[in-house]
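**Q** Need coordinates for the following:
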Amino acid sequence: MARVLVTGANGFVGSHLVEHLLSLGHEVTCLVRRTSNLQWIEALPVRFAYGEARLPESLPPVVKGQEYIFHNAGVTRAWNARGYIETNALGTRNMLRACAAAGDSIRKFVLVSSQAAAGPCRDGRVVTEDDTPRPVSHYGRSKLLAEKFAHRFENRLPVTIVRPSAVYGPRDRDGLDLFKNARRHLATIVGFRRASLLSTHVRDIVEGIALAGLAEESAGRTYFISYDKPHSWEEITDAIGEVVGKTAIRLRVHGDTVKLLGRWITALAATARALGLRPERSGPPLLTVARSIELAQRCWLCSCERAKKELAFSPKIGLREGIRLTAEWYRREGWI
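**A** Below you'll find the model as predicted:
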C-alpha cells in the first residue's frame, strides 16, 4: 500500500482515478478546495487536504509524506489563454516545486496532461510520443507548457507524463449534450469529410494513468493513454442514437463555422458576465474558442503502443459498451 495524493480529485476523471487507486489498496489523499463539490468522493475512505495548485503556499503541508503525486487538476475550459496557463501550467509548476522541496519521500510525480498537448494528426499519420508536439489551441499549449515544466524537474523528481485521449463515461458533463441531442433526433457532425478520433472510456483512462504512475520503470517517460481503435463522429453518434433508441438526423457543420461560433459564444458569455447578466462565478461556455478549434480538426489519432508494451496497458471497453454504460448512468442520475 502506498500513500497517494490526487489533485483534481473531485472532478470527472479525478474521482474515477481515486476510486481505482482505492481498489488497488492504496491510501489516498484528495487535494480539494474548501468550496469544491465533493459529491463523487465524499463517501469514499479518503483523507481530504485543503489547498490549490494555484496557491503555492498551500501545497507544502499537503505533499509532505506522500509517495505518489497524481497531478490531475486543471481546466478544460477558460475565458482566454491566461486562464489556461495560470491553472494548467503555472499550477503544475507550483506542485513540482512543492514536491521537489518535500525530500525523498516522493517516489513519483505523475502529470496528467492531454492528447491536446501533442496536437492532431499530421497527414493522417498516427501521432506517437516521439513526434514533436504541435498543439492547436490555448488549452493544448498550456498542457504542453506544463509538460515542459515537468521535464525541468526530472533531475530532482521521478516524473511520468500521461496524455489521455478524449474521454467519456459516467459523470462526464461535457459529453452529455451528445446524448441529449440524440434524444431530440439530432446528431451534429463537424466537417463534411470523415474525421477520425480516439474516444476512450474513463475506466480505461484511469487504469492507464495508474499503471504509468505506479510503475517504477516509467520515470522519465511519456505515454499516450487511449483506446486502440479509431472511430468517426458518425460511428459515435450512431452508437449513441442506438442506445437512447432514437434515429438521429445528421446536421453537418463546417469546421470554420464551428470556430466562428466558438468565438461568438465565448465573447457573448464574457460580455453577459461583465454586465451582470451572467453570474460572476459562472464558468466559460461549453463551446470555448479552444474547444471549437479542436473540434474542427479532422484527425485526432495517437498510438498507445508504448503503454501497451511497457506497462501492459490494455483498453477493454469498446465504443458501444462504453456508450451503453454511460447512458445507463445518465438515466439513473436523471441527466437524460
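
**Q** hey, let's count contacts and neighbours off CA atoms from now on
**A** OK.

**Q** remind me, longest helix of the protein?
**A** helix 255-274 (DSSP state H).

**Q** Can you give the distance of that helix from its chain's centre?
**A** How far helix 255-274 lies from its chain's middle: 22 Å, per CA atoms, centre = their mean, to the nearest Å.

**Q** Repeat that for stretch 234-248.
**A** 24 Å.

**Q** And for that stretch, what's in contact with it?
**A** Here stretch 234-248 makes contact (CA atoms under 8 Å, 6 or more residues apart in numbering) with 178-179, 182-187, 189, 319-320, 323-324, 327.

**Q** For it, list every residue counted as buried.
**A** Of the residues in stretch 234-248, 234, 236-241, 243-244, 246-248 count as buried by neighbour count, 16 or more other CA atoms under 10 Å.

**Q** Keep only those of the residues you listed that are in helices.
**A** Per DSSP H, those map to helices at 234, 236-241, 243-244.

**Q** Helices - which of the contacts of stretch 234-248 land there?
**A** 178-179, 182-183, 319-320, 323-324, 327.

**Q** Nearest to Pro315, out of the ones in helices among the buried residues of stretch 234-248: which one, please.
**A** Proximity of those to Pro315 (CA to CA) peaks at Ile236, which lies at 17.4 Å.

**Q** who's in contact with Gly191?
**A** Contacts of Gly191 by CA under 8 Å, 6+ apart are 252-255, 296, 298.

**Q** in this protein, which spans are strands?
**A** Applying DSSP state E to the chain gives strands spanning 3-7, 27-32, 47-50, 68-71, 108-112, 159-164, 166-168, 186-190, 196-197, 199-201, 222-225, 249-253, 299-300.

**Q** Just put these in CSV and tack on distance to Arg273 and mean neighbour count.
**A** Listed next are those as CSV, based on distance: least, CA to CA, whole Å; neighbours: other CA atoms under 10 Å:
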stretch, distance to Arg273, mean neighbour count
strand 3-7, 28, 24
strand 27-32, 26, 22
strand 47-50, 28, 16
strand 68-71, 30, 24
strand 108-112, 31, 25
strand 159-164, 32, 26
strand 166-168, 29, 21
strand 186-190, 28, 21
strand 196-197, 34, 21
strand 199-201, 33, 25
strand 222-225, 37, 27
strand 249-253, 28, 14
strand 299-300, 33, 26
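
**Q** another one to check against the first:
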Amino acid sequence: MNILITGASGFIGSFIVEEALRRGFDTWAAVRKSSSRAYLQDPRIHFIELDFNSKDKLVEQLRGHDFDYVVHAAGVTKCLHPNDFFRVNYEGTRNLVEAILELHMPVRRFIYMSSLSIFGAIREQQPYHSITEHDTPRPNTAYGRSKLMAEKFLDSVGNEFNYIVLRPTGVYGPREKDYYLMAKSIKQHVDFAVGFKRQDITFVYVKDVVQAVFLALDHGMSGRKYFLSDGEVYQSSTFSNELRQAMGRPWWIRIKAPIAVLRLVTWCGEYYGRLTGHITALNNDKYNILRQRNWRCDIEPACDELGFHPQYQLHRGVKLTVKWYQENNWL
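**A** Modelled structure (predicted):
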C-alpha cells in the first residue's frame, strides 16, 4: 500500500512516517524545499515536494501517483498574521483535496488532522462536562477557525471522497517545541501558572495520535470526526509537576498570575513578533488557548468505532519526553 503523509517533517508527521515504515507501507513524505529532514533519515522514504498554495501546481506534482491513503498533517499552529492560518490550514487542505479529485486518484481514505481547538471556550460552567461531537463549535482563535473551515470544506465534498477527521487535544512528546518551553523554564527554576479559576486540561502523547491515525485508515465511517486524548483529565499544574518530577525535582519558584497579566504578555509577544518578523509562542491566539478553562473531550466514539486505546498516560509520556529532551541536549 502507498501512503502519502503531508507535514512529514513536522512533530506529528515525522512520527506518522516512522510508523508507516514500521508497518511496511510504501511511504511518501510530502515536504517543502526548506523543510528540515532531520527526522526523515530512513532510506526507504520517498520524498515529494508539494505546493499547497496552488491546486494547479498540486495537480502537476501529484500526476502519475496513485496513493491508497493520504494523511494530511501539514498545517500551522503559529503565524505572524491571522490570514496565514486560513491560507495554510484551510486553503491548503482545499487545494490538496481538489487536486486529488481532479486526478481521480483512487484514495481509499483521507485522514485530516484537525484539533479540539475548533470548539473554543464552551461548557465553561462548573462542574465542567466533556465536549462532544454534538456540541456547536465556537472557535476563539484564528487557528481554530481555520481548522473548522477545513472540516466544513471536507463535509461539502460529497460521498465520493472517503475521509475521517481526527481532533486531538494538546499533543506532546519528543520533538515537540511548545511544551518544551515549559520544561526549559522549569530547568531554569521558574514555573508560570495563569488564572485562579479551576482549569481542566487534557493531553495526548504523540504515539497515541499515531495509533489513531492508522486505526482510522480502515476503521470508522467516512465523514466521522473523533476526539483524541489519553482519557484522563488533569489540573492546570499537573503537567509542570510531572515535568519537574521527571527532571529530578529541581528547586523552583511557581509564579501564579491573573489572566490580565497573561493578556499583557501575549499582546507584547504579538507586537514583538510583527515588529521583528519572528513568530513567538506567546501571541493573541495563545492567550485565548491559555485562558480557556475546559479542555475535556469525549473519546468514547474513537474507542468504540476505531478501536482506539491510549497507551500513554501523562506520567509515562512526560517521563519519556523529558528523557528524549535530555538525550538530545534540549535540556
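
**Q** Got a TM-score for the two of them?
**A** Scored against TM-score structural alignment, normalised by the length of the second structure, the superposed chains reach a TM-score of 0.94; 325 aligned residues with a CA RMSD of 1.5 Å.

**Q** Tabulate the strands of the first structure (JSON lines), appending distance to Phe313 of the first structure.
**A** As requested, these are exported to JSON lines (distance: least, CA to CA, whole Å):
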{"stretch": "strand 3-7", "distance to Phe313 of the first structure": "20"}
{"stretch": "strand 27-32", "distance to Phe313 of the first structure": "22"}
{"stretch": "strand 47-50", "distance to Phe313 of the first structure": "28"}
{"stretch": "strand 68-71", "distance to Phe313 of the first structure": "18"}
{"stretch": "strand 108-112", "distance to Phe313 of the first structure": "16"}
{"stretch": "strand 159-164", "distance to Phe313 of the first structure": "12"}
{"stretch": "strand 166-168", "distance to Phe313 of the first structure": "16"}
{"stretch": "strand 186-190", "distance to Phe313 of the first structure": "31"}
{"stretch": "strand 196-197", "distance to Phe313 of the first structure": "19"}
{"stretch": "strand 199-201", "distance to Phe313 of the first structure": "13"}
{"stretch": "strand 222-225", "distance to Phe313 of the first structure": "8"}
{"stretch": "strand 249-253", "distance to Phe313 of the first structure": "35"}
{"stretch": "strand 299-300", "distance to Phe313 of the first structure": "20"}
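
**Q** mind checking which of these is nearest Leu268 of the first structure?
**A** strand 249-253 (20.4 Å).

**Q** ok, average deviation of the closest one from the second structure?
**A** Compared with the second structure after the fit, strand 249-253 of the first structure shows a mean deviation of 1.6 Å (mean CA distance after the TM-score superposition for the first structure).

**Q** can you name the residues of the second structure that that strand overlays?
**A** Mapped onto the second structure using TM-score structural alignment, strand 249-253 of the first structure spans residues 253-257.

**Q** roughly how far is that stretch from the heart of the chain?
**A** 28 Å.

**Q** Equivalent analysis for stretch 210-225 of the first structure, please.
**A** With CA atoms, centre = their mean, you get 17 Å for stretch 210-225 of the first structure.

**Q** May I have the distance across that stretch, first residue to last?
**A** 11 Å (CA to CA, to the nearest Å).

**Q** residues in contact with it?
**A** 17, 20-21, 68, 70, 108-110, 115, 128-129, 151, 154, 158-165, 205, 208-209, 302-304, 306-307, 310-311, 313.

**Q** redo that, cut-off 7 Å
**A** 108, 110, 129, 154, 158-165, 205, 208, 302-304, 306-307, 311 (CA atoms under 7 Å, 6 or more residues apart in numbering).

**Q** Same check on stretch 289-305 of the first structure?
**A** 120-121, 124, 126-128, 137-139, 190, 195-198, 224-226, 228, 255, 258-259, 262-263, 266.

**Q** Quick one: buried ones out of these?
**A** Using 16+ other CA under 10 Å, the buried members of the contacts of stretch 289-305 of the first structure are 120-121, 127-128, 137-139, 190, 195-198, 224-226, 228, 255, 258-259, 262-263, 266.

**Q** Can you find the partner of Ala239 of the first structure in the second structure?
**A** Ala239 of the first structure maps onto Glu242 in the second structure, by TM-score structural alignment.

**Q** ok so, going back, among the ones in helices among the contacts of stretch 234-248 of the first structure, which two are most distant?
**A** Between any two of these (CA to CA), the greatest distance is 18.6 Å, for Arg183 and Leu319.

**Q** Tell me the counterpart of Glu86 of the first structure in the second structure.
**A** Per TM-score structural alignment, Glu86 of the first structure is aligned with Arg87.

**Q** Same check on Leu197 of the first structure?
**A** By TM-score structural alignment, Leu197 of the first structure lines up with Ile201.

**Q** Assess the claim that that match and Val233 are in contact.
**A** Yes: between Ile201 of the second structure and Val233 a contact is recorded at 5.8 Å, counting by CA atoms under 7 Å.

**Q** ok so, going back, could I get the buried residues of stretch 234-248 of the first structure as CSV with distance to Arg291 of the first structure?
**A** Formatted as CSV, these follow (distance: CA to CA, whole Å):
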residue, distance to Arg291 of the first structure
Glu234, 19
Ile236, 18
Thr237, 18
Asp238, 22
Ala239, 23
Ile240, 21
Gly241, 23
Val243, 26
Val244, 25
Lys246, 27
Thr247, 27
Ala248, 23
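
**Q** Could you report the neighbour count for Leu181 of the second structure?
**A** 13 (other CA atoms under 10 Å).

**Q** can you pull the contacts of it?
**A** Counting by CA under 7 Å, 6+ apart, Leu181 of the second structure has no contacts.

**Q** Over in the first structure, tell me which residue corresponds to it.
**A** Under TM-score structural alignment, Leu181 of the second structure pairs with Asp177 in the first structure.

**Q** Number of residues surrounding the nearest residue to Gly51 of the first structure once chain neighbours are set aside?
**A** Excluding the flanking residues, the one nearest Gly51 of the first structure by CA to CA, 6 or more residues apart in numbering is Ser58, at 5.1 Å. When neighbours are defined as other CA under 10 Å, Ser58 of the first structure has 16 of them.
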